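J.: what follows is a predicted structure for the sequence shown.
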Amino acid sequence: MDTLLLVVIAMLFAGYFALAGFDYGTGLLYRTLGTDEPERRRVLGTVGPFFLGNEVWLVAAIGLMIGAFPRWEGELLSGAYPIVVAILVGLITFTAAFQLRSRRDGARRRVWDTLVTGGAAVTVAGWGLLLGNLVRGLPLENGRPAGDVLDLFSPYAITWGVGFVALFGLHGAAFIAMRTAGKLAERARRAGRACAGPAVLFVVAAGVGGMLSDEVGAAVTRPWLAIGGAAVFAALLMTASSSLARYRPRIAFACTTTVCALLMPLLLAARYPNLLTSTVDSKVLTVEQGVAGGATLDVLGWVALAVIPLVLLLQWTVWWGNRRKVDERTPLFW
């Protein structure tokens, strides 16, 4: 049951990064793609119907993580506390500014635009830093924070932070190109191709380069899986770039969605059965050590079995109801 629940958590994070990822990518790019207020509102309108529903995946993933693996959640939160706080601040800023910028005519939208883009950038970079440290190991001693806070900002972790900005920028650009037409779609295609090169470099550096490093590779139980996954990701991202160049945004979006969705499952699979490793005392927290009691797992298993199909049905309904492209005639609420 513990392994099954870990798989469910990985799948929930997969849904979050794949779906909320284009929200953040849109936030990163919309000021560049929209040359005036009507165009910017149209870009934001591409994610409007999906915006709040996409965050449900994160709430479900964190809730299940706290219930099924409380020690994992506790040590991860304490070991990467500054990064977790930055993610929360960025997420709150992005969500609030996104919803408030168009509420009143004549509002000073330049300030809200800055908050939307800044919040998206902080959130995405924060997730990259967190996952980079999850691969490399956290500065923990006996499960408690140890060492310098700057240990969280190693070159490898920073590679993840910067790489996530490029990856989700490409993901958002592919989504906007798929959901719009004309000049907006053309600008999105160009922006996506500009993000593709850094995104490919990121997955190669994180996967191949990281596993060849003694410090990072020692924390991974299946380096061959990380290297193989990086190669597949690089191929998918290059396919996304070429698809944008050939005016095939749906193929590009399918490729970026696959990469974003498989990030967390691949990371956990490459480290299994280890959940956390320490860079200070080299101790390891395994799935068996971090899991909750049997009665709790049984309850969570039944809850997950009931809730996940409902979430999938809700997502499908929203996508089906908003499958048409956004244009000048589309009602906008953001």
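T.: Cool, the structure landed.
J.: switch to C-alpha atoms for all contacts and neighbour counts from now on
T.: OK.
J.: quick check: buried residues in the host helix or strand of Leu237?
T.: Counting by DSSP states H and E, the element that carries Leu237 is helix 223-245. By neighbour count with 16 or more other CA atoms under 10 Å, helix 223-245 contains the buried residues 223, 225-227, 229-231, 233-234, 236-245.
J.: and for that helix, what are the contacting residues?
T.: Residues outside helix 223-245 that contact it (CA atoms under 8 Å, 6 or more residues apart in numbering) are 174, 189-190, 192-193, 196, 199-200, 203-204, 206-208, 211, 217, 249, 251-253, 255-256, 259, 266-267, 269-270.
J.: cross those against helices and list the overlap.
T.: Residues of the contacts of helix 223-245 located in helices (DSSP state H): 174, 189-190, 192-193, 196, 199-200, 203-204, 211, 217, 249, 251-253, 255-256, 259, 266-267, 269-270.
J.: what subset of those is buried?
T.: Among those, those classed as buried by neighbour count (16+ other CA under 10 Å) are 174, 189-190, 192-193, 196, 199-200, 203-204, 211, 217, 249, 251-253, 255-256, 259, 266-267, 269-270.
J.: okay, the closest residue to Val259 other than its chain neighbours and Thr330: tell me how far apart.
T.: Spatial nearest neighbour of Val259, chain neighbours left out: Phe233 (5.9 Å); criterion: CA to CA, 6 or more residues apart in numbering. Going from Phe233 to Thr330 by CA to CA, to the nearest Å gives 35 Å.
J.: before we move on, what about Arg103?
T.: Relative to Thr330, and taking CA to CA, Arg103 is found at 17 Å.
J.: so Trp112 touches Arg103, yeah?
T.: No: using CA atoms under 8 Å, Trp112 is not in contact with Arg103, being 10.9 Å away.
J.: ok, these two, which is more surrounded?
T.: Neighbour comparison, Trp112 and Arg103: the larger count goes to Trp112, with 20 against 11 (by other CA atoms under 10 Å).
J.: mind checking the SS state of the more buried one?
T.: Each residue gets one of three states, and Trp112 gets helix by DSSP: H, G, I helix; E, B strand; the rest coil.
J.: let's bring in a second model and compare:
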Amino acid sequence: MQFHDVWFVLIAVLWIGYFFLEGFDFGIGVLTRLLAKDRTERRVLINTIGPVWDGNEVWLLTAGGATFAAFPDWYATLFSGFYLPLLIILVCLIVRGVAFEYRVKRDGERWQRNWEQAIFWTSLIPAFLWGVAFANIVQGVDIDAEKNYVGGFWDLLNPYAVLGGLVTLVLFTFHGAVFASLKTLGDIRDRARGLALQLGLLTAVLALVFLIWTQADGGNGWSLGAMVIAVVALVGSLAAIRIGREGWSFALSGVTIAAAVAMLFLALFPDVMPSTLDPAYSLTVENAASSPYTLKLMTVVAAVFTPLVLLYQGWTYWVFRKRIGTQHIPTAAH
């Protein structure tokens, strides 16, 4: 395996890690409106991700930085062609972070209600747009001989991409509901389990259509294997949440996300951005990659620092592993 193949795999792993972790973050944000009955319960949900949400976003920064360094042509075409949706995602992530921090800085009803609305919308919109973006990457877009995207914004909102956005939105919300049932106590935990079952069934329908479409359009044996794993894991997650095994359900919903994202990358390889104008214009792991020396140096750096990051993040989750409920929220913080 050559270095550009290695870095394609590593970037896929980074995106899998990001969607696994940020997925339940987005889900919790959406659930502040779908699940929480009042401000106290919204505070409980937000507190379940309070210690970890910013660390989860490091995976996105690393994935973007790795793409820039390992595949500069891929990065340039992607971020110029998908400029508007990626800008919307970036603005949402910024506002979302501010909303988490600023919500409790004042006691005013209007102040807190507006920031809570911001948390909901800036969780929902990126959860949808990430699916749209990745569906377009896998399906292919209008790339010319100069490696430039020549389509428009509305071209990105084709039926396959919109379905991909709906899948990520519902899947992340399901993942968040399972996480909420794992991290909370009392009535909100029971309602989270019930909502997770409903969302899981909806996810199963949408995801199955999307994955079959992906496989039929350009899949291979490897992507088919990943699709089977995703489907089996989703069924297992639903079965586990039904009998109250939240830990197993959360692990399996994470496997569902990991396998689904892996399927997209496996269906994409060896391309990184297929061209719908002419296959010869497609960006591949070879023609979009940096020099072998650059990739070799990056591999050494990643081998040293990645285990440290994983250990620190794992320690963070261990420290904040206990469940919380409405009884843990001070009256002044409601």
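T.: Yep, it's here. Please read these numbers as outputs of a predicted model, since none were measured by experiment.
J.: tm score of chain vs chain?
T.: The pair, once superposed, lands on a TM-score of 0.92 when counted by TM-score structural alignment, normalised by the length of the first structure; 327 aligned residues with a CA RMSD of 1.9 Å.
J.: so the helix or strand harbouring Arg42 of the first structure aligns onto which residues of the second structure?
T.: Assigning secondary structure by DSSP H and E places Arg42 of the first structure in helix 37-47. Alignment note (TM-score structural alignment): helix 37-47 of the first structure is matched to residues 39-49 of the second structure.
J.: cool, and stretch 300-312 of the first structure?
T.: With TM-score structural alignment as the criterion, stretch 300-312 of the first structure aligns to 298-310.
J.: just the buried positions in the matching stretch, please.
T.: Met298, Thr299.
J.: average offset between that stretch and the first structure?
T.: For stretch 298-310 of the second structure, the mean deviation from the first structure after alignment is 1.1 Å (mean CA distance after the TM-score superposition for the first structure).
J.: what is the aligned counterpart of the residue nearest to Val259 of the first structure in the second structure?
T.: Match for Phe233 of the first structure (TM-score structural alignment): Ala230.
J.: and the helices in the stretch 51-200 of the second structure?
T.: 53-56, 58-70, 72-81, 83-102, 109-139, 159-183, 187-218 (DSSP state H, counting those that start in this stretch).
J.: deepest-packed of those, please.
T.: helix 159-183 (a mean of 26; mean count of other CA atoms under 10 Å).
J.: which residues in the first structure does that helix align to?
T.: Against the first structure, helix 159-183 of the second structure falls on residues 155-179 (TM-score structural alignment).
J.: go on, stretch 19-27 of the second structure?
T.: Going by TM-score structural alignment, stretch 19-27 of the second structure lines up with residues 17-25 of the first structure.
J.: what comes into contact with stretch 110-123 of the second structure?
T.: Residues contacting stretch 110-123 of the second structure (CA under 8 Å, 6+ apart): 25-27, 29-33, 92-93, 95-96, 99-100, 102-104, 106.
J.: one step back: the helix holding Leu237 of the first structure: average distance to aligned residues in the second structure?
T.: Relative to the second structure, helix 223-245 of the first structure is 2.3 Å off (mean CA distance after the TM-score superposition for the first structure).
J.: the inter-axis angle of that helix versus helix 182-204?
T.: Angle, helix 223-245 of the first structure to helix 182-204, by axes from the mean of the first three to the mean of the last three CA atoms, to 10 degrees: 160 degrees.
J.: ok and helix 223-245 of the first structure relative to helix 155-179, angle-wise?
T.: Using the same axes, to 10 degrees, helix 223-245 of the first structure lies at 30 degrees relative to helix 155-179.
J.: which residues does the counterpart of Asp271 of the second structure in the first structure contact?
T.: When the first structure is aligned by TM-score structural alignment, Asp271 of the second structure is paired with Asn274. For Asn274 of the first structure, the contact set (CA under 8 Å, 6+ apart) comprises Thr221, Val284, Leu285, Thr286, Val287.
J.: and Trp334 of the first structure, how far from Arg103 of the first structure?
T.: For Trp334 of the first structure relative to Arg103 of the first structure (CA to CA), the value is 7 Å.
J.: now do Met264 of the first structure
T.: Taking CA to CA, one finds Met264 of the first structure at 36 Å from Arg103 of the first structure.
J.: how about Val220 of the first structure, nearest residue that isn't a chain neighbour?
T.: Per CA to CA, 6+ apart, closest to Val220 of the first structure is Arg271, 4.9 Å.
J.: repeat for Leu60 of the second structure
T.: Here the residue nearest Leu60 of the second structure, using CA to CA, 6+ apart, is Tyr18, at 5.9 Å.
J.: okay, buried residues for the one helix or strand the one you found maps to please.
T.: Take DSSP H and E as the rule and Tyr18 of the second structure turns out to sit in helix 3-34. If you call a residue buried by 16+ other CA under 10 Å, then helix 3-34 of the second structure has these buried ones: 3-4, 7-33.
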